[in-house]
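Enquirer: A predicted structure for the sequence below; I have some questions about it.
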Amino acid sequence: MGEFELIRHYFAAAPCAQGGEGVALGIGDDCALLDLAAGEQLAISTDTLVAGVHFPAVCDPLLLGQRSLAVAASDLAAMGASAIGFTLALTLPEVGPHWLAAFADGLGRMAHRCRMTLIGGDTTRGPLSITVTVFGRVPVGQALRRSGAQPGELLCVGGCLGNAAGALPLVLGERAAPEPVAGPLLAHYWSPLPQLNLGQSLRGRASAALDISDGLLADCGHIAKASGVALEVNLEQVPVSSELQAFLGLEGARQAALSGGDDYVLAFTIAADTLAAIPDLVRSAMTVHVIGRVLEGQGVTLRDSQGQDITPRQRGYQHFRETP
């Protein structure tokens, strides 16, 4: 099967490639064309996943398809953007019809959940890697950024942390666990749900935001640096799931939540009175947890229940980390 036949058969004909709101022209020409209403800006982000680095070289292609789009779409959520579409650049060591069919199925399922349209891309031969570029829209001046946090505000997250990091031994086959424990952890790793609704709800409310991909403490450091403030995280308030605690114990669960990464949950800063003014129904749907506060200063500090500084040296994952 040649490149163009592959694209037509597995992707151009897929339900997720059949157009959608904001897509004037999708797959089939040299470029896609997107429509934006007056007063809107285009939000764009790219993520690359490499076999053996971001996912096991041997894994379920359906799950991989879901994960590939989800981790990219999470960046739109972090900016408060509404999703429009995405492109896919797929590098394959070989053309396997069953693998491609399952991958395209998983990609389409996540596209449906995120209400996104596949609008183009590329395929080539080489070591397995997947690059997804996502496109969204956001009203001018309302995009959530990392640089607006102010002293006196609260630091919040949009859900439990650490599940994906806790799932890694299960993904790699290093450990096993009963289905009631393993199921939710694996689901979070393979099918994280981009918090698009939460991001849009925070427009005009949150002062700064990002999605947690490299670990809570490491990613909060980006908000602190961009905003010129200090963030204080209270260990006791960091939410972890019962399944993660059952699998790793409380201490292990907290470690995964603080520095494990791959959560794709939003972290944001917001004034206390603004958070209190959000209707209970909306706040409940947002699953907001207050985990700390914004202070004058710089950096990120972790404190225990006694107020002691227990900030670890290892705060999260980094590519190309320099060795001492």
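Expert: Sure thing, it's come through.
Enquirer: from here on, contacts and neighbour counts on C-alpha atoms
Expert: OK.
Enquirer: which secondary structure element is home to Gln245?
Expert: helix 242-259 (DSSP states H and E).
Enquirer: for that helix, packing partners?
Expert: With contacts taken as 3 or more CA pairs under 8 Å, 6 or more residues apart in numbering; DSSP states H and E, helix 242-259 sits against helix 163-171, helix 179-190, helix 216-227.
Enquirer: can you pull the buried residues of the last one?
Expert: Residues 216-225, 227 are the ones in helix 216-227 that count as buried (16 or more other CA atoms under 10 Å).
Enquirer: also stretch 91-110?
Expert: Buried residues in stretch 91-110 (16+ other CA under 10 Å): 91-92, 100-110.
Enquirer: what's in contact with that stretch?
Expert: Stretch 91-110 has contacts (CA atoms under 8 Å, 6 or more residues apart in numbering) with 1, 10-11, 14-16, 61-70, 123-130.
Enquirer: structure B:
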Amino acid sequence: MLAEFDLIRRYFTPGDTARAESRGMTLGIGDDATLLAPRAGLELAVSVDTSVVDVHFPGDAPARAVGHRALAVAVSDLAAMGARGRFCWMALTLDAPRLADERAADAWLGGYARGFLDGCARWETALAGGDVTSGRLAVSVTVMGEVPTGQALRRSGAQLGDIVAVTGALGGGAGGLALWQRGERDLDHPLLRRYLLPEPALDAGVALRGLASSAMDISDGLLADLGHIRCASGVDAVLDIDALPLADGLSAALGADEARRAALSGGDDYELLVTLAPTNVARARAALEAAGVALTAIGRCVAPGEGQDAAEILETATGGRRGWQHFAPPAPASAEPRR
């Protein structure tokens, strides 16, 4: 089996140093640290995300999908801030069974590296360094992006009367996981792709700069993530259950009630959840349409304390009662939202 630094050189060291330097990486992979050149007029957006086998992805998932997904879910945090990707760092922990046979290890690492590095190229996020070690399979990815100074989207800007909206469609991630657990292995299946090969909404985040009052990506589920915006902004929200945009094929795969449950609490959608002043909705839709992304209004922001909790919303959504449903009152100020 390759030693650590040989493994890094073979699978994760890009050969195009000129391109790396043109992106502002004055010293890249191979030293104790990376040297970067910041650019004027831009703020840095930095986030870290860890994916653990059998927690965030199945142990028998294709290696290419593991690499793609690990980077995509981290880059999604940049999309939520309206940032463009620039650099990433990847810490890969490899489990012993995956390394026991040299041929199998080469096949897995080759597939993983293709998935990860193809994502780097696609989302213009250059691999700037990282670490490789042994242990339970896990990937920790730190991403660094850039956004014009003062234009970053945040969770804390929602105002009373704002419209609550989402990009794309919901529930696909949870639907894909359910299909995987049933034995579906065709990565061309749209729901399976939504789960294993998610696409961060970078263009949508950029398009919403100056239009959305708050934003975040939907990773933990719509209700949980709306709770983060509600807590940060000091507002409540009401939802129109009938307006939820469901992923194609979701109702057929799960049934109507479970499809709504997946859209509300399934997570792993990596769409953007935003609030907007009513006067900005038409402009936001036009900007997103140019990026090939749909925007669906699903609710509105109201004063704190006017509503039901998330469990009641789920019961309403899956129990036959329809119409506008109140979201939970704000959590105590001490509550710490999960990234």
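Expert: That came in fine, so what should we check first? Model, not experiment: these values are computed from the prediction.
Enquirer: taking the buried residues of stretch 91-110 of structure 1 one by one, which sit in strands?
Expert: 91-92 (DSSP state E).
Enquirer: now the helix holding Gln245 of structure 1: which residue numbers in structure 2?
Expert: With TM-score structural alignment applied, helix 242-259 of structure 1 matches the range 248-265 in structure 2.
Enquirer: in structure 1, what range does stretch 225-232 of structure 2 match?
Expert: Under TM-score structural alignment, the match for stretch 225-232 of structure 2 is residues 219-226.
Enquirer: mean per-residue distance, that stretch versus structure 2.
Expert: Compared with structure 2 after the fit, stretch 219-226 of structure 1 shows a mean deviation of 0.3 Å (mean CA distance after the TM-score superposition for structure 1).
Enquirer: the counterpart of Phe87 of structure 2 in structure 1: what's it in contact with?
Expert: In structure 1, Phe87 of structure 2 lines up with Gly85, judged by TM-score structural alignment. Residues near Gly85 of structure 1 by CA under 8 Å, 6+ apart: 23, 116-119, 134-136.
Enquirer: possible to save those as CSV with secondary structure?
Expert: Listed next are the contacts of Gly85 of structure 1 as CSV, based on DSSP: H, G, I helix; E, B strand; the rest coil:
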residue, secondary structure
Val23, strand
Met116, coil
Thr117, strand
Leu118, strand
Ile119, strand
Val134, strand
Phe135, strand
Gly136, strand
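Enquirer: among these, which recur in structure 2?
Expert: Contacts conserved in structure 2 for the contacts of Gly85 of structure 1, counting by both residues aligned by TM-score structural alignment, their matches' CA atoms under 8 Å: 116-119, 134-136.
Enquirer: out of those, which comes closest to Pro56 of structure 1?
Expert: Pro56 of structure 1 has its nearest neighbour among the kept ones among the contacts of Gly85 of structure 1 in Val134, at 23.3 Å by CA to CA.
Enquirer: sorry, back to before: out of the helices and strands packed on helix 242-259 of structure 1, nearest to Ala246 of structure 1?
Expert: Ala246 of structure 1 sits nearest to helix 179-190 of all these, at 7.1 Å, using CA to CA.
Enquirer: and the very next helix or strand once past the closest one against structure 2, how far off on average?
Expert: Sequence-wise, the next helix or strand downstream of helix 179-190 of structure 1 (DSSP H and E) is helix 196-201. Its aligned residues in structure 2 lie a mean 0.7 Å from helix 196-201 of structure 1 after superposition (mean CA distance after the TM-score superposition for structure 1).
Enquirer: could you tell me which residues within helix 196-201 of structure 1 count as buried?
Expert: 196, 198-201.
Enquirer: which residues touch it?
Expert: 74, 76-83, 114, 144, 158, 266, 286.
Enquirer: give me that answer again for 10 Å
Expert: 73-83, 114, 138, 142-144, 158, 195, 206, 209-211, 265-268, 278, 282-283, 285-288 (CA atoms under 10 Å, 6 or more residues apart in numbering).
Enquirer: the helix or strand immediately after that helix in the chain vs structure 2, average offset?
Expert: Counting by DSSP H and E, the next helix or strand C-terminal to helix 196-201 of structure 1 is strand 206-211. Strand 206-211 of structure 1, aligned to structure 2 and superposed, deviates on average by 0.5 Å (mean CA distance after the TM-score superposition for structure 1).
Enquirer: hmm, back to that, which of the kept ones among the contacts of Gly85 of structure 1 sits closest to Ala256 of structure 1?
Expert: Of the kept ones among the contacts of Gly85 of structure 1, the one sitting nearest to Ala256 of structure 1 (CA to CA) turns out to be Val134, at 27.8 Å.
Enquirer: assess the claim that that closest one and Met116 are in contact.
Expert: Yes. Applying CA atoms under 10 Å, one finds Val134 of structure 1 in contact with Met116, separated by 8.8 Å.
Enquirer: what is in contact with these two at once?
Expert: Looking at what touches both Val134 of structure 1 and Met116 (by CA under 10 Å, 6+ apart), the common residues are 69, 73, 83-86.
Enquirer: end-to-end on the match of helix 242-259 of structure 1?
Expert: End-to-end distance of stretch 248-265 of structure 2 (CA to CA, to the nearest Å): 17 Å.
Enquirer: just stretch 182-202 of structure 2 next, same as before
Expert: So stretch 182-202 of structure 2: terminal residues 31 Å apart, CA to CA.
Enquirer: just stretch 143-162 of structure 2 next, same as before
Expert: 30 Å.
Enquirer: against structure 1, where does that stretch fall?
Expert: Using TM-score structural alignment, stretch 143-162 of structure 2 pairs with 134-153 in structure 1.
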